[in-house]
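Chemist: Quick one: sequence and predicted model below, then my questions.
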Amino acid sequence: MASSIFPSAVLFLLTFSYIHVQSHEEGYIAAEISNKGLEFLKDLLIEKAESSLVPLELPRIEKSIKIPVIGSVQIVLSKITVERIHVTSSTMKTGDNGIVIDVSGATANLTMNWKYSYRTWLLPISVSDKGNATIQVEGMEVGLTLSLKTTEGSLKLSLLECGCYVNDISIKLNGGASWLYQGLLDAFEGKIGSAVEDAVPKKIKDAIVKLDALLQSLPKEVPVTNIAALNVTFVNDPELTESSLDLEIDGLFSAKHQSALSSHYNRLLQDSSSCKEADKMVKISLHEDVLKSASSVYFEARKMQWIVDKVPDQSLLNTAGWRFIIPKLYKMYPNHDMNLNLSVSSLPVIKVGKQQIKAKVPLDVVIDVLDVEEVIPVACISTVISTSLSAEISGNALTGSVKLNDLTVSLKWSKIGDLHMHLIQTVLSTTLRTLVLPYINLKLSRGFHIPDFHGYELQDAQILCTDSWIVICSNVASVNQLSLI
């Protein structure tokens, strides 16, 4: 398999993409949603509820009213439908009792059909009339308490309490001699109000059941490639405080269809005040063990191996380019093209420190000479590449840069005699610093676009590296909103 750049470039591009992906949905993630973020979620929930709760059809109402002289009047209200609900004020609080949402000052618009009929000794026939009406509900209050728990790795949402209170109703009749019967229908305000107070909580309960079913149906394993998958199960119950909602996902990388052994890793989350100082909606913390588990999966699958036949300076892949450094190689194979067969010999050491990610990669470099159609391995050089990666979020893209900290080489075996390892180390170090790393950093500077999630994107995001943790602090906004900025 051919590669266009030196394998260390591929390795760090791969590591960089891991950081990008994990930030959103994969690996061990601790998400802290602040009051600002909860307010955003509450407004989004209210907006969805305003449209999903309507149209809401209420039960038919029948009532018989006795009127002096006339007698008994039968009144029927049918097709009573809530057409629109508008919320003007709402609050959300979190705490030991769960998530409490209070709506006050809401209004609702209803429509209905009305009909009445009666018989009287004054007339020999039955008297009836019918029409329609519009109803305006003012000062509607709704309160609900939600419980969010973890059950078998999934989030379970349940409705603990829900109530609705209607403060004021006005009915306007249309059709027939409606002006004459307005007073009769005003007597139904209480029944209509009670119907609304009963129907709204039932509709909310049905919506919560559907939302819980959706949460339960979310996959517990997310395939990343044809080799690796993420265990995205939730661990521990969400922590509700007066200032935040905290969630944890215990989902390290594992070979596809195999469970990750989370207990192998230390996942002690340390508090960071960075996001609080930045006043962001959400803080997402990613532990370095996610990167370690990813590298472990690919290493065990023997996917950390590359054949390099192209480099920025192509003369380095011909024996003529090495004739003064390895004379015997050129003497045995004059002007022959070469490949570099590279493989990570043991698990890379990855460490997240202050504002940087350090990696130490042990790499075996086998020099292959291409002789007609034959590939001849002539020497193996063991190298250890120590680098550091810094990352940042610019706009809606993840960018960064890689720096070479150290490079050590040693001869593992040779069919072309002893090699001048000091000279080889100098050439490799110079090549990495002047050709490979500038190429990688050019790619990283262009950034990786952070995709939106169901129409929402990160806004004003910051990425921070602390002791063992990668932390992203961000606001959230709709894609449409961002396009207007």
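Modeler: Alright, I've got the coordinates. Numbering: from 1, shown residues only.

Chemist: switch to C-alpha atoms for all contacts and neighbour counts from now on
Modeler: OK.

Chemist: how many neighbours does residue 324 have?
Modeler: 12 (other Cα atoms under 10 Å).

Chemist: And the one 10 residues further on, by the same measure?
Modeler: A count of neighbours around residue 334, defined by other Cα under 10 Å, yields 14.

Chemist: would you say it is within a helix?
Modeler: No - applying DSSP: H, G, I helix; E, B strand; the rest coil, one finds residue 334 to be coil, outside a helix.

Chemist: ok, it touching residue 320?
Modeler: Yes - contact between residue 334 and residue 320 holds when scored by Cα atoms under 8 Å: they sit 6.6 Å apart.

Chemist: which SSE is residue 438 in?
Modeler: Using DSSP states H and E, the element containing residue 438 is helix 437-446.

Chemist: In this structure, spot the helix with the most residues.
Modeler: Ranked by residue count, the top helix of the chain under DSSP state H comes out as helix 189-217.

Chemist: Give me the buried positions along that helix.
Modeler: Going by neighbour count (16 or more other Cα atoms under 10 Å), the buried part of helix 189-217 is 189, 192-193, 195-197, 199-201, 203-205, 207-209, 212, 216.

Chemist: same question, stretch 331-341
Modeler: Judged by neighbour count (16+ other Cα under 10 Å), stretch 331-341 contains these buried residues: 333, 335, 336, 337, 338, 339, 340, 341.

Chemist: Below is structure B, check it against A:
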Amino acid sequence: MLCGEVYLKGHKTGYPLPVPRIPPDSDTSRMVFIWITEYLPNSAGYVLQNIGSLQYNVTPDNVPAGEKNRLNTSYAAFDFLTPQVNKMYPNMEMQINIKSTKAPVVKIASTGVQADLVGDFITYAILPNKTLAYLSTLSMSISAKVSMNFTGNNITWNIASCSATLKGVRSAEVPFLTSSLQVELGNTFYLNQLGAVGIPIHQLINLPDGFVFTNPVIYLGEGFLKIGTDLTYTP
């Protein structure tokens, strides 16, 4: 009877997959239950992909100071993928344009939440006159598995694994990686630090004045996430 869906304001087209059924449930351990199926995040990804919002340009100005050395043509990872770049553009800053090429897919199971993303990484060298010299285009598929829980009234998470497959698409007339390369993205410490603190549930779900969530719990099932909580009212 109820369907949570995200769509562009004024242009409701509908996510082109069937709405999943919420399974029968006799749980009465909490006063309120909130169900979220895969349909909600996947409809959001579908809309954001169609309007071109899933893209971001990584520049020396918007990376942490301690990471700026990685955005350089002399950095080992770029030298491995495109060995001639550092000879053509030695020790130059870089810009990476990240663009999703397919709508992201979220899958929910009892063991956790999996997110799959596919996109292109387009690299440029930043020349002394601040213009961009095209270097290469890499296609990347990223798959992350996340566990979720509650700590107090905060929704918390932990990235259990994150892997990526890289493959060269084209380059600016330089030798290039053309075979697929599987890598484990182990540097999720910062994201897991944020996840350990979490997000207060009241920031995600608004309640009428005077009501607060009490003793919330989270359940994961096949294709759905269920939040159970009691409510406390203070006039």
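Modeler: Okay, I see it. The model shown is predicted, which means the values in this text are computed figures rather than measured ones.

Chemist: Put one on top of the other, what's the TM-score?
Modeler: The TM-score (TM-score structural alignment, normalised by the length of structure 2) is 0.86; 224 aligned residues with a Cα RMSD of 2.3 Å.

Chemist: Next up, the contacts around the residue of structure 1 sitting at the aligned position of residue 95 of structure 2.
Modeler: In structure 1, residue 95 of structure 2 lines up with residue 339, judged by TM-score structural alignment. Listed by Cα atoms under 8 Å, 6 or more residues apart in numbering, the contact partners of residue 339 of structure 1 are 307, 308, 309, 317, 367, 368, 369, 370.

Chemist: if you skip the residues just before and after it, what's nearest to the third one?
Modeler: If I follow you right, that is residue 309 of structure 1. Distances taken as Cα to Cα, 6 or more residues apart in numbering place residue 339 nearest to residue 309 of structure 1, at 5.1 Å, with adjacent residues excluded.

Chemist: any idea how far the helix or strand harbouring the one you found is from the chain center?
Modeler: Assessed by DSSP H and E, residue 339 of structure 1 sits inside strand 338-344. In terms of Cα atoms, centre = their mean, to the nearest Å, the centre of strand 338-344 of structure 1 is found 37 Å from the chain centre.

Chemist: what about whichever strand in structure 2 runs longest, how far off from structure 1?
Modeler: When structure 2 is parsed with DSSP state E, its longest strand is strand 132-151. Here the mean offset of strand 132-151 of structure 2 against structure 1 after fitting is 1.0 Å, by mean Cα distance after the TM-score superposition for structure 1.

Chemist: Find me the equivalent region of that strand in structure 1.
Modeler: So strand 132-151 of structure 2 sits over residues 375-394 in structure 1, by TM-score structural alignment.

Chemist: if I look at the residue nearest to residue 309 of structure 1, how far off is residue 354 of structure 1?
Modeler: 38 Å (Cα to Cα, to the nearest Å).

Chemist: ok, now residue 114 of structure 1?
Modeler: To residue 354 of structure 1, residue 114 of structure 1 is 72 Å away according to Cα to Cα.

Chemist: In terms of neighbours, single out the busier of those two.
Modeler: Each of residue 114 of structure 1 and residue 354 has its neighbours counted (other Cα under 10 Å); residue 114 has more, 23 against 15.

Chemist: for the strand or helix carrying the more buried one, the distance to its chain's centre please.
Modeler: In the assignment (DSSP H and E), residue 114 of structure 1 maps to strand 98-118. The chain centroid and the centroid of strand 98-118 of structure 1 are separated by 36 Å, computed with Cα atoms, centre = their mean.

Chemist: any idea of the angle that strand forms with helix 189-217?
Modeler: Interaxial angle of strand 98-118 of structure 1 relative to helix 189-217 (axes from the mean of the first three to the mean of the last three Cα atoms, to 10 degrees): 140 degrees.

Chemist: what range in structure 2 matches strand 98-118 of structure 1?
Modeler: With TM-score structural alignment applied, strand 98-118 of structure 1 matches no range in structure 2.

Chemist: buried sites along that strand?
Modeler: Neighbour-count burial for strand 98-118 of structure 1, counted by 16+ other Cα under 10 Å, picks out 98-116, 118.

Chemist: For the counterpart of residue 104 of structure 2 in structure 1, give me its contacts.
Modeler: Under the alignment (TM-score structural alignment), residue 104 of structure 2 maps onto residue 348 of structure 1. Residue 348 of structure 1 makes contact with 292, 295, 359, 360, 361, 362, according to Cα under 8 Å, 6+ apart.

Chemist: Keep only those of the residues you listed that are in strands.
Modeler: If you go by DSSP E, the contacts of residue 348 of structure 1 have 359, 360, 361, 362 in strands.

Chemist: what residue of structure 2 matches up with the second one?
Modeler: Alignment note: residue 360 of structure 1 maps to residue 116 in structure 2; criterion TM-score structural alignment.

Chemist: ok, and the closest non-adjacent residue to its match?
Modeler: residue 143 is the one closest to residue 116 of structure 2 (Cα to Cα, 6+ apart), at 4.5 Å.

Chemist: ok, so what distance separates the one you found from residue 196 of structure 2?
Modeler: From residue 143 of structure 2 over to residue 196 of structure 2 (counting by Cα to Cα), the distance is 21 Å.

Chemist: Over to residue 229 of structure 2?
Modeler: Using Cα to Cα, residue 229 of structure 2 is found at 20 Å from residue 196 of structure 2.

Chemist: which strands and helices sit next to the host helix or strand of residue 168 of structure 2?
Modeler: Using DSSP H and E, the element containing residue 168 of structure 2 is strand 154-171. Judged by 3 or more Cα pairs under 8 Å, 6 or more residues apart in numbering; DSSP states H and E, the packing partners of strand 154-171 of structure 2 are strand 132-151, strand 181-184, helix 189-197, strand 199-200.

Chemist: what's the counterpart of residue 175 of structure 2 in structure 1?
Modeler: For residue 175 of structure 2, the aligned position in structure 1 is residue 418, judged by TM-score structural alignment.

Chemist: re earlier: spit out the contact partners of the residue nearest to residue 116 of structure 2.
Modeler: Residues in contact with residue 143 of structure 2 (Cα under 8 Å, 6+ apart) are 114, 115, 116, 117, 162, 163, 164.

Chemist: change it to 10 Å
Modeler: The contact partners of residue 143 of structure 2, by Cα atoms under 10 Å, 6 or more residues apart in numbering, come to 105-106, 114-118, 161-165, 184-185.

Chemist: swap in residue 136 of structure 1?
Modeler: When contacts are counted by Cα under 10 Å, 6+ apart, residue 136 of structure 1 touches 82, 84, 107, 108, 109, 110, 111, 168, 169, 170, 171, 172.
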